[in-house]
Structures are given as C-alpha cells and as structure tokens.
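# my questions are about this predicted structure, shown below with the sequence.
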Amino acid sequence: MKIKAKLTFGVGLLFILIVALAVISGWYVNQLKRDTNNILVANYNTLLYARNMLLALEDIDKEPSAMDTFQNNLNLQLRNVTEIGEIETTNLIVKHFATLKNQPANPPLNSLIRKDITELMRLNMDAISRKSDIADETAKKAILIISFTGALCFLIAVILLVNLPSNIANPIKELTESIKEIADQNYSKRVNFVGNSEFGDLARSFNTMAEKLEEYSNSKLEKILKGKKRIETLIDNMHDPVFGIDENKIVLFANDEALNISGLSKEDFIGKAIQDIAVTNDLIRNIIKDIFLPESKINKTEQLKIYADNKESYFEKEVIDINIVPTGETETKFIGQVILLRNITPFKELDLAKTNFIGTVSHEFKTPISSIQMGVQLLENEKVGNLNADQQDLINGIKEDTQRLLKITGELLNMTQVESGTIQINLLPSAIKPIIEYAVKANKSAADSKHVSIEIEMAQNSSTIVADSEKSAWVLTNLISNALRYSYENAVIHIKTEQVNNQVRFSVSDTGQGIQPQYLKKIFERYFRIPGTKKEGTGLGLSISKEFIEAQGGEIWVESEFGVGSTFYFTLNMERKNT
C-alpha cells in the first residue's frame, strides 16, 4: 500500500471513530436528559400538586381561600395526567371535591379525598421509580457503548502511533545512512524496501543510481591510478626539492631531490609527522620553522642557504596551501601544503658576478672621471689661458656630465655594497643640524638654477641621533634632489624634523606632480622608474636609501597625492641619555 493511502486510511479511520464516539455520546446524553425530564415535568409536578391539595384540605375549615387553592392545584393536575390509572384517580378527586363544596361539614368526604390524593401520589412514585430504572439502564448502556468505542479509538491510535511513524521514519533513516555511504564512495551499498510504496520506488531508483556509480567508479579507477602515477613521476623527476604534507602535518610524498638534500630515505620520511622528523634533522627543522605559526605570520617565500651538490647552494622556499571546495559544499577546506624549494644557485652566482662586475667597473670609472675633472679645472684656470664663450659652454657641459657620471658610479657602488651585504654602518651619536646643512648645501646650486627655495623646520629640542651621519646625509641629499627634480620653478621645498617617541622623523615635502597611487609601493624597488617620466635617473636612489635607513634601524615611506605633491619620511633612533 502507498504511504499516502496508509496515512489517509489510518487518519480517516481514526477521524470516523472519533465522530462516531461523539454522535453516540450525544445521543445517549440526550436520552438520559429526556428520561430525567419526564420525571421532573410529569411525576414531580403531580406530587407537588397533590401536596398543595392536602395542605389546602387541612385549611378548608379555617381559611375561605383554601377552596380556591385546592381547585387551582386540581385544575393543574387535570392537565398533567401522564400515568396509567392517574385519570381515574384524578376524576374521583374531582367528584369528591364537588360534593365537599356542597357539604363542607362532612368529615368522611375529607377522608375520601385524602385517600384519592394518596393514591395519586403512589401512582407517580411508582412511575418515578420505574423511570429511574429506565434511566439507569440507559446510562449503563451508554457507558458500555461509549467505553467500547473509546477503547477502539485508543487501540487504533496506539497502533497508528507505533507503526505509522516507524513506517515512515525507518526507511528515511536507512536511506540517509545509505546516502552517507555513497558520499563516502562506498558504491556497493544498497537499500531494500519491500512493497510497492513510495519508499519501494525510491529504493529501486537509489539502487539503480548506486549501481551506475559503482560501474562508473570501477571504469574510471584505472585512469585515476594512471593519472596519479603520472603526477608522482613528474614530481620525482623535478630538479627542485618538493614534498607535501596533509592537514595533520603527515608527509604524503617527497621527490628524490628532497630526499637527497635532507639525507633521508623514503622509509624515514613518508608517512611520518613532519615535526617528528624535524627533531633529528636540522634542515627539515629550518624549512618548517614557520608553518606552525598563525596564518598571518607565515612567511610563504624565503631564501635558504643549503649545502647541496658538494657546494653551498641557494634555494627559494615557497609554501603552497592546498584548499578545495568539497562536492556539494560551499566552504573551502584546507587539506594540506606543498613545500617547494626552487634552486636559485645559478641565478645567485650570476647576480654575484654582475655585482662584482658593476663594482669593479664603477670603481675603475672613478679614476678617468677624476682625471677629466682635473683637466676641466686646468682649462678653467686663467693662467693657462682665457676661454671664449663657446669653449666655456663646452667646459660647463663636460662638468655637468662628469658630475652625473660620478653620481651614477656612486649609486652603483652603493648598490654593490647592498647586494653583497657589505654595507658598512658606523652608528655614532650625531647632531641633526649638520646632516641637514650638508644635504641642503649639496643641492643649493640646483635649487638656485630653478629658483626653488628650501625651508627648514627643526624641532626646538633637536636631539642627538644614533646614526651613520654620512649615509643619512646621502639619503637626505637624494630625497632633496628628487624633490628638486620634480618641483616647478619658484616652488618651495619643506624639510622638517620632529620627535616621535624615541625616534626623530625627517620629512621632505614638495609641491610637484605627485605619484600615482598604483606606484606608491613600487618606488623603493631597484631600477623602478615611474612610467612616462622624462626626468633623468637610474632608479637606484630610493632603493639604496631604503637599505641605508633600514640598516640603521629606521623606516622610510612616502605619502603622495597625485597632482598636489609628495612627502618622503624616514626615521632614525634618538640617543638614549643615562639617567
């Protein structure tokens, strides 16, 4: 039977029985009401009239109105005759009362009337007893039938309560468990519902689906295994060390390069907790030192120096999180990480060779440039001879070019120091004012040529800073030079220092064209120049400035509004005074 038919039949039958119980109960209650009404309306009223007539009969000799009272109750009794023999008794009372009215002083008539009234009362008392027995029978029968019908309703309700929910819930529960099994890729799971109900149809459809999934899974398993072998072969043949861990930090795979640099075998690596391996292996400990940190503190890329291939090699570590969205879900789920060590040794060697070459060339350039400067100074000496206007213009051009070459070679030499890690920082207590004066003086000629004024605002309590005054002055000189380069004629450049906590903050502000927002984070990168700019420069000055300031424990940054101007800031630590 269909589930819908079962529900309709069970609930409908229960409803019919409840209605039947209500109808039977109502009918018997009405019967009981009718029986009691018969007693009250007919017999009780007759007893009341008989009593009143007896009382009136006692007062006939004393009260003139007693005759009228007796007559009124007798008239009421004539209209209330309901029992067998009651009419005859009532007529006798009428006959004897008529005689009494003619012969009031006849005592035997009073006795006859009393006998008649007593007989009338007996008839009604017998009727009340009989009708009470009838009402009792009706009540017993009503109780029996109502109890039987109520018990039947209760029994059916219990049967429905026990069977109907289980008939619906149990198949749903079994089907749910089967769906979970299918979701866990147990495609051999089947459900068995007997009958032609909706659950039977659902079971057949579900089993058909499971069979098709099992067939599909078996047909695709070989392809999946082949794909897995391809990926494993690809990872094993990579020239860079690679290993993967799951969400519980258990090592899933490691290629030959990873085993080679770590000195471990597959048996010591695969299937083990990475933190347990790190306890006895310094390299693994160094590689995974930050993967247990909170997400915000993990360094996803890092350069490592590892002894491999019988030499010191350089590797760039990259940690790749594997996040997937499970089928049928919307939230991503973390299932592991892949750690890739990219071998950058050849690039490091080339970079070192380039750095050495640039350093050597830059250093060698200084000697001929100095010779050119000396020759220019000799030519400008009036003792050698006077120069005409054209010759003087040529000399000025040569002087500008030599200054530009000296600046470029200086920046290149600074860059080689930065790249080789040989920056020499001499942190000493230094006054702020000489540093600013040196930087302003170095840019005075360029400022005068563009009619740009430089305004200086120093904190009243100018503290002593702990810094390399030479390199700090170089940074400030470079920032002022950049401000001059991008300022319009007759503009003003502001230089300001102020104390912030335990540091002194320097700022150089201009009213030039400013920097577009998308370039603000790139201008401190090496060789970067704002696209479209026609100003001269190597793109090294700000990069070197950043290295110099950070090497002294400070920080450098820029704030700019395109079309309004820019302000470059850097901080240096103050000298701590002993108290």
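Done, it's in. Numbering: from 1, shown residues only.

# from here on, contacts and neighbour counts on C-alpha atoms
Fine.

# tell me the helix or strand right after the longest strand belonging to the chain.
When the chain is parsed with DSSP state E, its longest strand is strand 311-324. Per DSSP states H and E, strand 311-324 leads on to strand 333-343 as the next helix or strand towards the C-terminus.

# quick check: angle from the helix or strand following that next one to strand 311-324?
The helix or strand immediately downstream of strand 333-343 is helix 345-380, counting by DSSP H and E. Between helix 345-380 and strand 311-324, the angle comes out at 120 degrees (axes from the mean of the first three to the mean of the last three Cα atoms, to 10 degrees).

# so what does helix 345-380 touch, helix or strand wise?
Counting contacts by 3 or more Cα pairs under 8 Å, 6 or more residues apart in numbering; DSSP states H and E, helix 345-380 packs against strand 311-324, helix 389-420.

# please compare the first structure with the one that follows:
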Amino acid sequence: MKPTGIWNADLGRFAAIASHDLKAPIRAVTSFAELLRTLYALHLKGRGLTYLAQIRINGYHMERLVDDLLLYSRAAVASRAFAAVDTATMVQNVLTRLKPDLGDGVTVTLINLPAIQGDAVQLDRLFQNLLSNALKYRKPDPLQIVIRAQAGPGHTWQFDVQDTGQGIEPEYHQRIFQLFARLHPREVDGTGLGLAICQRIVQHHGGDLWVESTPGQGSTFSFTLPRLPQGA
C-alpha cells in the first residue's frame, strides 16, 4: 500500500493539474461568449443574446464547480501543520465577508467560541459554508443564527450552528453530505459540494459532523474539533 504522505502528495498534484486543465477551456468559452456579446450585441436578436447569457452563466457555474472539487480533494490532504485558531475572530471575519448577503432581518449570535487546534484556512471555509447555507435556505421571516461551543467528547469542542430557516426533512439528513447533493437544484444557486466539503474538513481534523433539523423550524449543524494542547 502506498504511504499516506505520498498518496496525499499525488492527490494534491492531481487536483491542481485537473483544476488548471479543466478551468482553461471553461474560461475560454466564457471569454468568447462575452466577446461575442460585446462586439455583436446590436446584430443579435433577443434569443441570440439569451443563448450567450446562458453560456456565460453555465460557464461560471462550471468554474465554481471545479473550484469546489479542488477544495474537496484538498480537504483530505495534510498540507499545513495544525496551529492555534481563535474561532471567535475567525467567525467575525467570515461575517464581514458575508455582510452583503446578511441584509436586514438576520441576527447572528456568537456564544463561548474558543481557541482550538486546526488548519485555519480549512476552518475558515467550514464556517463560511455553514453560514452561507443558513442564508441560502432562510424563510421570509427574520433569520436568527446562533453559533456556540461546548465541551465535546474526549479532548474536543462541540460547535453548533443553529438557524431558524426552512429546515430539512429527516430522510435527507444523511444525503445532504454526499457529493452533488442538492435539495433545491433550481431555486438556490450552488454546486452541491458545500456540505461535502464541510464534512471532509471536519473528518480531516478527526471530528464528526451531523445535523438535527425540523422542517419549517430550522436546522442545527454540529461538529467536533480538537482542543488546544494543555499549556498552549
């Protein structure tokens, strides 16, 4: 059996090469579609402009899909050493980036978020994906999101990201973590990889990720992450 370190290196190189080779033709297609729209918009009828717009939309979606596949593959690769991560500061930074999507009627409360041991880049993506998910699947009512931490099993912290959104039917509680799983393929934009990436990141940190949800009332995504070593 190939050693884990060599396997991770091979996986990382494959992901990088695949990303470059896939994204290059996608960018060419979207660039030429944009060029055609710029140069010949006056000569195209409504249907022609609609077709060009659809090419661009699908091209950008495909590019995001390749990016998410790359993130998913890299989430299992031990590239950076774990270090101390202040999750309170990290979540505040994520909320700053998501500010355009928050809008009115969204309240986010942080409770007892500790410093932990982990990969800061991956954990930033974990919190961003979970918060983005809560914002995507909100109801017309005001949305409340609570992120809290408490002592978990063993030497871990358990984090809960709770929202008052649409909720998830029980039969989908496991399926949503699978690759390309999308419960609302047309209504909500996305690649179907967000929660799969979250699960991969948590597993890379030796933890577990699960959901408890009631349709119409909201969802709570919970996961465990390692505590800082004593004296750190």
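That came through fine. Since the model is a prediction, treat every value here as computed from it, not as a measurement.

# so after superposing, what's the score?
For these two chains in superposition, a TM-score of 0.70 is obtained (TM-score structural alignment, normalised by the length of structure 2); 198 aligned residues with a Cα RMSD of 3.6 Å.

# just to revisit the earlier point, who touches the longest strand of structure 1?
287, 300-307, 332-345, 348 (Cα atoms under 8 Å, 6 or more residues apart in numbering).

# show the buried residues in those residues.
By neighbour count, with 16 or more other Cα atoms under 10 Å, the contacts of strand 311-324 of structure 1 hold 287, 304, 306, 336-345 as buried.

# now those residues as JSON lines including distance to L479 of structure 1?
Listed next are these as JSON lines, based on distance: Cα to Cα, whole Å:
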{"residue": "I287", "distance to L479 of structure 1": "39"}
{"residue": "L304", "distance to L479 of structure 1": "34"}
{"residue": "I306", "distance to L479 of structure 1": "39"}
{"residue": "G336", "distance to L479 of structure 1": "47"}
{"residue": "Q337", "distance to L479 of structure 1": "44"}
{"residue": "V338", "distance to L479 of structure 1": "43"}
{"residue": "I339", "distance to L479 of structure 1": "41"}
{"residue": "L340", "distance to L479 of structure 1": "40"}
{"residue": "L341", "distance to L479 of structure 1": "39"}
{"residue": "R342", "distance to L479 of structure 1": "37"}
{"residue": "N343", "distance to L479 of structure 1": "37"}
{"residue": "I344", "distance to L479 of structure 1": "34"}
{"residue": "T345", "distance to L479 of structure 1": "35"}
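
# identify the farthest-apart pair in those residues.
G336 and T345 (28.0 Å; Cα to Cα).

# which SSE is E174 of structure 1 in?
Here E174 of structure 1 is assigned to helix 107-183, by DSSP H and E.

# what's that helix aligned against in structure 2?
Counting by TM-score structural alignment, helix 107-183 of structure 1 lines up with no residues of structure 2.

# what do you get for stretch 216-230 of structure 1?
Stretch 216-230 of structure 1 maps onto no residues of structure 2, going by TM-score structural alignment.

# OK, contacts around the aligned residue in structure 1 for W210 of structure 2?
Using TM-score structural alignment, the partner of W210 of structure 2 in structure 1 is W557. By Cα under 8 Å, 6+ apart, the contact list for W557 of structure 1 reads 568-570.

# for stretch 242-258 of structure 1, grab the matching residue range in structure 2.
Taking TM-score structural alignment, stretch 242-258 of structure 1 hits no residues over in structure 2.

# so what would you say the end-to-end distance of that stretch is?
When the termini of stretch 242-258 of structure 1 are compared using Cα to Cα, to the nearest Å, they are 6 Å apart.

# what about Q230 of structure 2, is that helix, strand or coil?
Here Q230 of structure 2 is coil, with the state taken from DSSP: H, G, I helix; E, B strand; the rest coil.

# could you do D160 of structure 2 as well?
Under three-state DSSP, D160 of structure 2 comes out as strand.

# residue in structure 1 matching it?
By TM-score structural alignment, D160 of structure 2 lines up with S507.

# isn't its match up against L572?
No: if you go by Cα atoms under 8 Å, S507 of structure 1 and L572 don't touch, sitting 11.6 Å apart.
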